[in-house]
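Novice: okay, sequence plus prediction incoming.
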Amino acid sequence: MTSFKVTVPASSANLGPGFDALGLALGLHDVVEVQVIEAGLKVEVFDAGAGGVEDVPTDETHLVVRAIRHTCERLGVRVPGLHLRCFNKIPHARGLGSSAAAVVSGVAAGYALADREPDAEAVQLAAEFEGHADNAAASLLGGLVIAWCEDGRFSAERLTVHPSIRPVVAVPGVKSSTAATRGLLPPQVPHPDAAFSAGRAALAVHALTCDPAVLLPATADRLHQHYRASAYPATARLVRELRDAGVAATVSGAGPTVLALTTDGIIPGSVGVEGFVVSELPVDPVGVQVTPR
């Protein structure tokens, strides 16, 4: 393919106890239009996911470009030149997988340029950029994913989300750095906390696929959220208030967005959401898509 469009969904990682293991694809999409040209590189950015376009590079350092180059090299593809038009709707640095989506769009574009469908190696290629596969696998495969790494090899399995689950996100105006919030995590956690989270992560898979009635206990976490709370007090407060109101709320990825896993798409009126933009986002069941232009 020499002229095509890549549509890639946002994602929410961790989902409470599934730290670096669980991811959920959401119906908010970035679109990258790709065209092969005779020579050179041209990158146009028309939106920057609630950020200024001036902060997004338009040269070889652009994340989509880097992912395309990396994938083409691995697949043995030579491209004379590229023209990219990027339409970004996923908020940057908010915990909705914007960087993973950019990487996945680049990987999918590389496969399209090679006239190949993404395969298991695509998960590896995408996850290499961030060191874990939860967001990337969700954007690549859609639905609910379970991701893991063994001996440096990333893998993921996709599961179908229960049809009654209606995710709601509350996105604040402030940004967060995954690297900074990850630095707040301790090198060791108490054994009871690890055991608690292992059980709840298993329950989360059951709740998300079979029995949404147990979503509230299934999304309880002791591994990471309370350690990071100081980085985004408004987020921590909103998660706490939602859970007190019976809503299965978590920090989305590294934050500061809040993810509420509901079955009615409603945030209780008693919960204060000042400073957040609240919207219902459906689960994206298919992941990244490549279509001709």
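Specialist: Structure received. Residues are numbered from 1 along each chain as shown.

Novice: make it CA atoms for all contacts and neighbour counts henceforth
Specialist: Fine.

Novice: distance between the host helix or strand of L216 and the chain's centre?
Specialist: When secondary structure is defined by DSSP states H and E, L216 falls within helix 215-218. On the basis of C-alpha atoms, centre = their mean, to the nearest Å, helix 215-218 is displaced by 21 Å from the centre of the chain it belongs to.

Novice: could you pull out the helices for the chain?
Specialist: All helices of the chain, identified by DSSP state H, fall at 63-75, 98-113, 120-127, 134-141, 178-182, 191-209, 215-218, 225-228, 233-244.

Novice: among the ones you listed, which comes closest to P172?
Specialist: Nearest to P172, of all these, is helix 233-244, at 8.1 Å by C-alpha to C-alpha.

Novice: buried stuff in the closest one?
Specialist: Neighbour-count burial for helix 233-244, with 16 or more other C-alpha atoms under 10 Å as criterion, is recorded at A234, T235, A236, L238, V239, R240, E241, L242, R243.

Novice: show me what contacts the last one?
Specialist: Taking C-alpha atoms under 8 Å, 6 or more residues apart in numbering as the definition of contact, the neighbours of R243 are L216, A249.

Novice: do the third one as well
Specialist: Remark: with contacts taken as C-alpha under 8 Å, 6+ apart, A236 is in contact with H226, A229, V251.

Novice: quick check on these: which are buried?
Specialist: A229, V251.

Novice: any chance of TSV for the contacts of A236, columns distance to G95?
Specialist: Below are the contacts of A236 laid out as TSV (distance: C-alpha to C-alpha, whole Å):
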residue	distance to G95
H226	16
A229	14
V251	8
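
Novice: nearest to K89 among the contacts of A236?
Specialist: Compare each of the contacts of A236 with K89 using C-alpha to C-alpha and the shortest gap goes to V251, at 19.9 Å.

Novice: alright, now check it against this:
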Amino acid sequence: MRVTVPASSANLGPGFDALGIALALYDAVHVEVVDGPDGTAEVSAEGEGAAAIPTDHEHLVVRVLHRTWAELGLPRRAVRLRCRNSIPHSRGLGSSAAAIVAGVAAAYELAGFALRDNKNLDQALHLAAAEEGHADNVAASLLGGVVIAWQDGDRFRAASLPAHADLHPVAFVPAGESATHTTRGLLPAQVPHADAAFNAGRAALAVHALTTDPSLLPAATEDRLHQDYREPAWPATIELVRRLRAAGVAAAVSGAGPTVLALPPRGELPNSAHSTGFTALHLPVDRCGVRVVSGRSQIE
């Protein structure tokens, strides 16, 4: 089978660990069940990060695939993977979330369980989010469109909303990588009540702006909870966010950074937006989420 997974951008300014959007930049994985000892894998890859990823059962897609089969009460069959990666690694565009979603989706489909069945989809989302540690990126890659993610106790949940037709995302991708655990370590344990209230209002406004009235995006993408605290990790990223916003363009750090997500009107950027060290990628909103093209069930 072939699994195609979109990139994602999380937070979108004020929606820390809660808001995300799927972007039309894709990783593709061909998965085949083969003869061999259970739990083993053979992996080949091309594209982003191909030289640095494991080529055996330690590959993230394989690990998630096998764990999902275990959750479904199935054997961890031997597999062969061929990966074509287009999502930059460790840049804040959800590369790990895409790999996790690919593994979960492949596991369900190879097991003969329809991923888009509501019960299966809810469980698949929970398994993917539990692997990632939060649901915003995986929900976007799984469901497509604009997503709102939350937790009910220890259960991860998400809802997908249709993105407004006038959204034209642009990702400014730097050459340098970032690690989510490192940048999260810069966040304070407590924030002022006024800042929390500010972000609650802006996050609610962001849902409206992203789905109904994009003219409100400059205000709706303002943040006081996380971006400025992370400035020591990537000062050029924060400087670009501020420069874009000063030019009237809605902009925010994409996930854990260091990519910047901009949402310019009609997709048109001012001359002042271009920055040395960043590559601007015009990425339409992906509205479908993960796609699976499969044959007959392979797992018994």
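Specialist: All right, it came through fine. Everything numeric here is computed off the predicted structure, so don't read it as measured data.

Novice: just to revisit the earlier point, any idea which of the helices of the first structure is most buried?
Specialist: Greatest average neighbour count among the helices of the first structure goes to helix 134-141 (a mean of 35), per mean count of other C-alpha atoms under 10 Å.

Novice: for that one, packing partners?
Specialist: Packing partners of helix 134-141 of the first structure (3 or more C-alpha pairs under 8 Å, 6 or more residues apart in numbering; DSSP states H and E): strand 3-13, strand 22-37, helix 98-113, helix 120-127, strand 144-150, strand 153-159.

Novice: got the angle for it vs strand 22-37?
Specialist: Taking axes from the mean of the first three to the mean of the last three C-alpha atoms, to 10 degrees, one finds helix 134-141 of the first structure and strand 22-37 inclined to each other by 60 degrees.

Novice: need the counterpart of V56 of the first structure in the second structure.
Specialist: Under the alignment by TM-score structural alignment, V56 of the first structure pairs with I53 in the second structure.

Novice: count the neighbours of the aligned partner of L261 of the first structure in the second structure for me.
Specialist: Structural correspondence for L261 of the first structure with respect to the second structure (TM-score structural alignment): L263. Here the number of neighbours of L263 of the second structure (other C-alpha atoms under 10 Å) works out to 26.

Novice: contacting residues around L263 of the second structure?
Specialist: Applying C-alpha under 8 Å, 6+ apart to L263 of the second structure gives the contacts L167, H168, P169, V170, L217, V249, A250, A251.

Novice: and for the aligned residue in the first structure for the first one, the neighbour number?
Specialist: When the two structures are superposed using TM-score structural alignment, L167 of the second structure falls opposite I165 in the first structure. I165 of the first structure is flanked by 21 other residues according to other C-alpha under 10 Å.

Novice: picking that back up, nearest to G23 of the first structure, of the helices of the first structure?
Specialist: For these, the distance to G23 of the first structure is smallest for helix 134-141, at 4.9 Å, taking C-alpha to C-alpha.

Novice: read off where that closest one ends up in the second structure.
Specialist: Helix 134-141 of the first structure corresponds to residues 136-143 of the second structure when matched by TM-score structural alignment.

Novice: where in the second structure does stretch 98-113 of the first structure fall?
Specialist: Mapped onto the second structure using TM-score structural alignment, stretch 98-113 of the first structure covers residues 95-110.

Novice: how close does the counterpart of R74 of the first structure in the second structure sit to L81 of the second structure?
Specialist: Aligned by TM-score structural alignment, R74 of the first structure pairs with E71 of the second structure. Between E71 of the second structure and L81 of the second structure the distance, using C-alpha to C-alpha, to the nearest Å, works out to 21 Å.

Novice: same thing with T211 of the second structure?
Specialist: Distance from T211 of the second structure to L81 of the second structure, counting by C-alpha to C-alpha: 37 Å.

Novice: do the same with D152 of the second structure
Specialist: The value you get for D152 of the second structure to L81 of the second structure, if C-alpha to C-alpha is used, is 34 Å.

Novice: and those two? Which one has more around it.
Specialist: When D152 of the second structure is set against L81 and neighbours are counted by other C-alpha under 10 Å, the residue ahead is L81, at 22 against 7.

Novice: coming back round to it: same list (the helices and strands packed on helix 134-141 of the first structure) but as JSON lines, adding distance to G269 of the first structure.
Specialist: Formatted as JSON lines, those follow (distance: least, C-alpha to C-alpha, whole Å):
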{"stretch": "strand 3-13", "distance to G269 of the first structure": "24"}
{"stretch": "strand 22-37", "distance to G269 of the first structure": "24"}
{"stretch": "helix 98-113", "distance to G269 of the first structure": "29"}
{"stretch": "helix 120-127", "distance to G269 of the first structure": "39"}
{"stretch": "strand 144-150", "distance to G269 of the first structure": "29"}
{"stretch": "strand 153-159", "distance to G269 of the first structure": "32"}
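
Novice: just to revisit the earlier point, the match of V56 of the first structure is in contact with H59, isn't it?
Specialist: Yes: the pair I53 of the second structure and H59 passes the contact test of C-alpha atoms under 8 Å, sitting 6.7 Å apart.
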